[in-house]
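Chemist: Please find the sequence and the predicted model below.
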Amino acid sequence: MEYNEEFWNALDNLVQQSKVVIDRPKGTVHPKYPDFLYRVDYGYLKDTTSMDGGGIDVWRGTDEEQKIDAIMCIVDLTKKDSEIKILIGCTEEEKEKIYHTHNDSPNMKGILIRRL
């Protein structure tokens, strides 16, 4: 598969033109699933639209350079949908946590696509 710099540039533009809203900070639990703990800040891009009708989801890490590192492409069998999640400023440890967040359940699977 070919690496597409224009894809990453388009994501950069989208994030730069949007406000990142962190509505589920690290350490909080999911509003519907009390056993689900957010281990990295999670939110969305304001005034954008994703497959679930909400804003495009983002994971925001603690790396000083807050650039787009990767995306997670996920399939959720419970909701019967798929989405991408944009990773912004995530350390390798945070990427690992995010990857497991989307793969430790039998009903959700995801792949991590790193930016080169």
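Modeler: It's in. Numbering: from 1, shown residues only.
Chemist: C-alpha from now on. contacts and neighbour counts both.
Modeler: Will do.
Chemist: Show me the strands in this protein, by range?
Modeler: Secondary structure of the chain (DSSP state E): strands at 20-24, 41-45, 56-60, 68-76, 81-88, 108-114.
Chemist: Mean neighbour count for the ones you listed - can I get that in TSV?
Modeler: Listed next are the strands of the chain as TSV, based on neighbours: other Cα atoms under 10 Å:
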stretch	mean neighbour count
strand 20-24	17
strand 41-45	22
strand 56-60	25
strand 68-76	20
strand 81-88	20
strand 108-114	17
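Chemist: so which of those strands comes closest to residue 10?
Modeler: Set against residue 10 and scored by Cα to Cα, those come closest in strand 68-76, at 10.9 Å.
Chemist: before we go on, here's another structure to hold up against the first:
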Amino acid sequence: MYPVDYGYLEGTVAADGGGMDVFRGSAAGAGVVGFFVTADPGKRDVEVKVLIDCTADEVERVRRLLDDVLGIGGLLVPRCTETATT
């Protein structure tokens, strides 16, 4: 059912009492590429789901899972890859 590896971030607690959700893709070494912030009216909670080592295609597949399969949607907050210049 999950488009990429899915699990929980050890040592964390999310709104639902479990660990913070993590989706891990195939882009080894990319690190945290972004987050999805979701609101689940059925569970009456808001969660942050971490995207680690995900390609752009894998991020899109996670978005489709959240929108089309789970019906909870989510706001994608991508990691800023630009550096500030002074």
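Modeler: Looks like it arrived, so ask away. Remember, predicted model here, so these are calculated numbers, not experimental data.
Chemist: For the two chains, what TM-score is obtained?
Modeler: The TM-score (TM-score structural alignment, normalised by the length of structure 2) is 0.85; 80 aligned residues with a Cα RMSD of 1.4 Å.
Chemist: still on that earlier bit, please render the strands of structure 1 as CSV that adds distance to residue 11 of structure 1 to the earlier fields.
Modeler: What follows is those, written out as CSV (distance: least, Cα to Cα, whole Å):
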stretch, distance to residue 11 of structure 1
strand 20-24, 13
strand 41-45, 11
strand 56-60, 11
strand 68-76, 8
strand 81-88, 8
strand 108-114, 13
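Chemist: nearest to residue 9 of structure 1, of the ones you listed?
Modeler: Smallest distance to residue 9 of structure 1 across the strands of structure 1 (Cα to Cα): 9.6 Å, for strand 68-76.
Chemist: Distance from the chain centre to that closest one, please.
Modeler: 6 Å (Cα atoms, centre = their mean, to the nearest Å).
Chemist: Which part of structure 2 matches that strand?
Modeler: Here strand 68-76 of structure 1 aligns to structure 2 at residues 32-40, judged by TM-score structural alignment.
Chemist: returning to what we had before: so which of the strands of structure 1 comes closest to residue 7 of structure 1?
Modeler: Taking Cα to Cα, strand 68-76 is the member of the strands of structure 1 nearest to residue 7 of structure 1, at 11.2 Å.
Chemist: which outside residues touch the closest one?
Modeler: The contact list for strand 68-76 of structure 1, computed with Cα atoms under 8 Å, 6 or more residues apart in numbering, reads 8, 11-12, 81-90, 99, 102, 107-115.
Chemist: Report the angle between it and strand 56-60.
Modeler: 130 degrees (axes from the mean of the first three to the mean of the last three Cα atoms, to 10 degrees).
Chemist: quick one: strand 68-76 of structure 1 to structure 2 mean distance?
Modeler: Mean deviation of strand 68-76 of structure 1 relative to structure 2 after superposition (mean Cα distance after the TM-score superposition for structure 1): 0.4 Å.
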